[in-house]
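A.B. asks: Predicted model and sequence below, questions to follow.
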Amino acid sequence: MQNHRKSNSSLRIGGLPKHFPRVHALIAGTAAFMLSLAIIIPTPEVAAKRTPLPVNLSAVTSTDEPLPTPAPTFTPAETPLLNVSVEAVKSLSLQVRNGDTLSDLFQRAKISAKEMYQLLGSGSEAKQLARLAPGEELTFQMNNDGQLQSLKLQRDRLSHIEFTRTTSDQFEHALIQREPDSHPAYRQAQIDSSLFLAGSDAGLSDSLIMEMADVFSSDIDFALDIRKDDHFSVMFEEQFLDGEKIGNGPILAVSFTNQGKTFSAVRYVDNSGDANYYTPEGKSMRKAFIRTPLDIVRISSHFNPRRLHPVFKSRRPHNGTDYAAPRGTPVYTTGDGRVIAAGYSKPNGNYVFIQHGERYVTRYLHLTKRKVKRGQRVKQHQVIGTVGSTGYATGPHLHYEFLVDGRHRNPATIVRKLPKAKSVPASEMIRFKNQTQPLLAKLENFQGPALAQLDEDNP
C-alpha cells in the first residue's frame, strides 16, 4: 500500500505533473484566456499601422525616391474601357508662294482633289480660298487615311479663318479676329531737302508719311510748297501683339509748319463711325478737291497757255500740269464724282475724265492702265489708273487738267479758291471736343521740348 500511493503521487506526463492543485489550475486558465484576447484584439499601435490614413499631398515633401503609384480601383458598377484607339491627326503648314493655287497646296499636302472640292462647295466663305496671296499660310490637319479634318487660312497675324469637318461630313467655318494693343507714339522732324527724307530720318514709315501728306493735301502742295526748315510734329498709334510691334495705326493728331504758317489737324470718329480729320475748331481738313492727283512727285511742266510743245515744237497751250513719276505710280481722283469718259486716243493715250457736280471736270492723260469705267461713281483719293507714257508723251508722267464751267484753270491754284467739305455739325461739337481735346493736349505736351530743341539747332 505504501508503495502504491507513492507511485501515484509521482506519476508524470511529458515531464509535467498530470494533476495540479486547484488554485494552480485556475491561474493557468486565466492566463491562457488573456493570451487569446491579446492575439485576437490588436493594440492601438498595431491598429493604427493597419488602418490606411488619407494623405495630404500639399504637406508631402519631395524625397529622392518617388512615391508609389496606387493601383486603379473600380466600383462594381464600373468597367474599365479596354482597347480604345484614338486616331492620330497629322498637321502640316504651308506658305503660299508666288503663282501658287489652292490645288498646288493640296497636292503638296498630299490631300486628294476630291477633298478640296468638297471644302470649296461647303459655302460662300470657302470660295475665298481660291484667292490666295503670297505670304499667307495654310495649316492642314488630316487623319491617317489622308482625309482633311480642318484647314486654317492665316491671312495676317491678327485674323484667320478655320474650316472644320463636322460629324455630318460637312465643313463649318469660324473667323478668329485678334485685337492688338495700341499705344500713342510721337515723332517730329525738320525738313532739309524733302519730306520723305525728314520723315524717314525721324523713324516714320512711308505709309505714315503719305498719310500725313494726305491730311494736309487741301492746304499744302507737297510738290511746290515745301521749303527748307519747314517742320512737323505727329502723334500716331503703334500696334503691338504679344509684346511685339506689328505695325502702325492711324495718325491721331498732327501739326505742320509750312513757310511759317502752321496747320493742325486731329482725327475724329463721328456718330456713324466714320473717321476724318478736322482743325481743332471742327472745320474739315478736306476741300472739295485735293491739291494733286499723285503722291509727292515732281512737276515737270506747269500750266502755260503759251507753252512750246516738246513734241511738235510749236506754240500750243499747255492746259494742265504735268507730274513726272515712275511708270505704274497710282493716280487718284481729286474729288468725288462720276466717270464721263474712259478710253484711248492717239494724242491722250489712256485717259479718264471725271465730272464733279455741275461745274467741275478733271482730266487724267497718258495712263498706263485705267482702273475705272465710264458711268462709274468715284470717291476722292480713289485710284483711277497708273502713270504711263501712252499717247503723245516723251516719258512717263501724268497730265492733269481742271475745268470750271468748261474753261481750263490752273490746277495748282484753283483748289485754294474752292470751298471745303462740311465741318462738324453743331449737334456733335460737345462730343468732338471731348474726343479730340485730350489728343491735342498730348501733342502739345510732346511738342514743347521738341520745338525747343529745334530752336537750339537753328539759332
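C.D. replies: Right, received. Where do you want to start?
A.B. asks: Please make it C-alpha for all contacts and neighbour counts, starting now.
C.D. replies: Noted.
A.B. asks: Next one: the most centrally placed residue in the chain from Ala275, what distance?
C.D. replies: Geometric centre of the chain, nearest residue: Leu158, 3.3 Å, by CA atoms, centre = their mean. Look at Leu158 and Ala275: by CA to CA, to the nearest Å, they are 22 Å apart.
A.B. asks: do the same with Phe140
C.D. replies: Relative to Ala275, and taking CA to CA, Phe140 is found at 39 Å.
A.B. asks: Who has more neighbours out of those two?
C.D. replies: Neighbours per residue (other CA atoms under 10 Å) separate Phe140 from Ala275, with Phe140 holding more: 22 against 12.
A.B. asks: The more buried one and Glu162 touch, don't they?
C.D. replies: No - using CA atoms under 8 Å as the test, Phe140 is too far from Glu162 to be in contact (10.0 Å).
A.B. asks: Pasting the second one now:
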Amino acid sequence: MLKRILSIILFMVLLTSCQEGASKKNTNKSIAKDSLVTKATEKPKDLKFGLNLEDYEVHFDTVRRGDFFGGILDQHKVNPQMVYTITQQIPDTVFNSRKINVGKPYLILKDKDSLRTLGMIYENSKVEATKLFFDDSIYVEKHIKPIVEKKKIASGVITSSLSQAIDDAGINYRVTSKFADIYQWSVDFFKLQKGDQFKIIYNERFIDDTVSIGVGEIDAAILKHKDREFYAFNFLVDSTTGRYDYFDEKAKTLRSFFLKAPIQYSRISSRYTRKRFHPVQKRWKAHLGTDYAAPTGTPIWATADGVVTKSGYTRGNGNYVKLKHTNKYSTQYLHMSKRAVKVGEYVKQGELIGYVGATGLATGPHVCYRFWVNGKQVDPYKQDLPDAEPMEEEMKPSYFEFIQPIKEELDSLEYIEVDVEA
C-alpha cells in the first residue's frame, strides 16, 4: 500500500514539473516572437551629420551680414569665456571661427530639457560640415556627407547651341563641357547644325539623395551630325595608372593628333581664304588663318604637343605664340591679350598657352589660328590629320564585350525629333 502511495506522489510531481517546463517554453517562445516583431517594426533613426537630431532641440539658421561666431553663440546664451576658450583651443586649420561666411547654413544643438546649448554644426559646403561640441568638454570634427552617383540616360536635339540643347534636355549643365571634350577631335563644333541629335549615358553626383553636386564621367554617347552617328564609349585602357579613354563602336580612338580648335567652342568669325577684305587695312588680301571670336581672357590652348618656337609681339600679330609639333606640322596663335608660355618650353595638347585678346591688327577679341604643313600655310579643316595612338589589338575582344550592353541601351533610346524648318 505504501509503495502505491509513493508511486502516485512521484507521478504527480513529474506531471507538475513537465507542465511547468512546457509553460516556460511557451512563454519563451512568446517573448522571442514579440521581440522579433518589435525589432522589425522599429523606426530607423534619421541620421544627419552622423547624429540623430531628434535627440536635440535644433535651431536652423543661416549666417547673415554682420554675424560673427561669438555673436551667434551669445544669442544662444553661451558665455563669453566659453567662446574665448573655444577659439583658443581649436586650430584655424580645423575650424576658423573668424571666417564664417554669409549665406552658410548652421545648426544650434540644445538639450531638450534644459535648453542648454550643447554644440553647433557649421556647413562649410554642400558636402562638408564642422561639428562643434562644448558642453562638458570641447570637441570638434569634420563631417563629410556620403556622395552617391546615379546613372542617367537622356537624349536631346540642337536647335541653337549645344549648351542650350543640354539645358533643354534637363541634363546638368556641367555635362556640356565634358561632352564637347569627348568629341573635340572628331567633330567641328563650329559646324553643328539645327536638328543634330545626341544620346548620352552619364553619372550625376548627389548628397542627401536629392541635392546635385556635380557630374562624374560620361559612360557613353552618340552625336548624330549630318546624319552620321559618332559613338563614344569610356573604356579603361591602363589598369596600372587608371587611365580611361573614349573609342567608337569599332574600337577606333576618338582622339586625333590635333584638336579641332584652340579654344572652347564659340564662333568662327572668319575662315581661311585666299581673298578677304581686311577690316583694318581696308583692302583685299589673303587670310591664311581661321578666326575664333571669343571674349577677352578666354583660354587658348595648344592643339597638339609641341615646342614653343616663338612667343612675342609684332604690330600685325599682336601678342602671339608659334609651336612646332613635328618636322611636318606647326601652328600659330595671334592677337592674344597675354601670352602664357616662353620660347623653348614644351607644351602638351590642351595646355594653356595664352588668352584671347585684340592686340595687333584686330577689330575685336579673337584668336587667329594658323596652320603649317611642310612650311606652307594651309586650311587645317581640309587636312587629313593623323589619329592619336590606337587601341592595342589584344584589348579589342574585351572592349567589344564591354560595350555591347551599353550600346544596346543607347540604341534603344529614341532620338528627340524637331522640325528644322520651324
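C.D. replies: Happy to help now that I have it. All of these numbers come straight from a predicted model, not from anything done at the bench.
A.B. asks: give the contact list for the residue nearest to the centre of structure 1.
C.D. replies: 177-180 (CA atoms under 8 Å, 6 or more residues apart in numbering).
A.B. asks: repeat for Arg315 of structure 1
C.D. replies: Counted by CA under 8 Å, 6+ apart, Arg315 of structure 1 has contacts 306-309.
A.B. asks: Most neighbours out of those, which is it?
C.D. replies: Arg307 (16 neighbours).
A.B. asks: Over in structure 2, tell me which residue corresponds to it.
C.D. replies: Mapped onto structure 2 by TM-score structural alignment, Arg307 of structure 1 lines up with Arg276.
A.B. asks: Return the mean post-superposition distance for the helix or strand where its match lies against structure 1.
C.D. replies: Per DSSP states H and E: Arg276 of structure 2 is located in strand 273-277. Strand 273-277 of structure 2, aligned to structure 1 and superposed, deviates on average by 2.8 Å (mean CA distance after the TM-score superposition for structure 1).
A.B. asks: In terms of secondary structure, what does that strand contact?
C.D. replies: strand 284-287 (3 or more CA pairs under 8 Å, 6 or more residues apart in numbering; DSSP states H and E).
A.B. asks: mean shift between the strand it packs on and structure 1?
C.D. replies: Mean deviation for strand 284-287 of structure 2: 2.9 Å (mean CA distance after the TM-score superposition for structure 1).
A.B. asks: In that strand, which residues are buried?
C.D. replies: For strand 284-287 of structure 2, burial by neighbour count (16 or more other CA atoms under 10 Å) applies to His287.
A.B. asks: corresponding residues in structure 1 for the helix or strand just after that strand?
C.D. replies: Downstream of strand 284-287 of structure 2, the first helix or strand assigned by DSSP H and E is strand 290-293. Here strand 290-293 of structure 2 aligns to structure 1 at residues 321-324, judged by TM-score structural alignment.
A.B. asks: for the alignment partner in structure 1 of Trp372 of structure 2, what are its contacts?
C.D. replies: Under the alignment by TM-score structural alignment, Trp372 of structure 2 pairs with Leu403 in structure 1. By CA under 8 Å, 6+ apart, the contact list for Leu403 of structure 1 reads 360-362, 409.
A.B. asks: Please list which of those residues are preserved in structure 2.
C.D. replies: Retained contacts for those in structure 2, judged by both residues aligned by TM-score structural alignment, their matches' CA atoms under 8 Å, are 360-362, 409.
A.B. asks: Which stretches in structure 1 count as helices?
C.D. replies: Ranges of helices in structure 1, per DSSP state H, are 2-9, 22-40, 44-50, 102-108, 113-120, 195-201, 206-215, 411-414, 429-457.
A.B. asks: Could I get these in CSV, plus columns for mean neighbour count and distance to Ala288 of structure 1?
C.D. replies: Output for the helices of structure 1, formatted as CSV (neighbours: other CA atoms under 10 Å; distance: least, CA to CA, whole Å):
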stretch, mean neighbour count, distance to Ala288 of structure 1
helix 2-9, 9, 146
helix 22-40, 10, 108
helix 44-50, 10, 95
helix 102-108, 15, 44
helix 113-120, 15, 45
helix 195-201, 18, 24
helix 206-215, 18, 13
helix 411-414, 16, 11
helix 429-457, 14, 22
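A.B. asks: and Ser314 of structure 1, which of those is closest to it?
C.D. replies: With CA to CA as the measure, helix 411-414 is the member of the helices of structure 1 nearest Ser314 of structure 1 (23.0 Å).
A.B. asks: Val89 of structure 1 versus His356 of structure 1, what's the distance?
C.D. replies: The value you get for His356 of structure 1 to Val89 of structure 1, if CA to CA is used, is 60 Å.
A.B. asks: count of residues packed around Val372 of structure 1?
C.D. replies: Val372 of structure 1: 18 neighbours (other CA under 10 Å).
A.B. asks: Now check structure 2 for the residue matching it.
C.D. replies: Using TM-score structural alignment, Val372 of structure 1 lines up with Val341 in structure 2.
A.B. asks: distance of that match from Lys348 of structure 2?
C.D. replies: Distance from Val341 of structure 2 to Lys348 of structure 2, by CA to CA: 12 Å.
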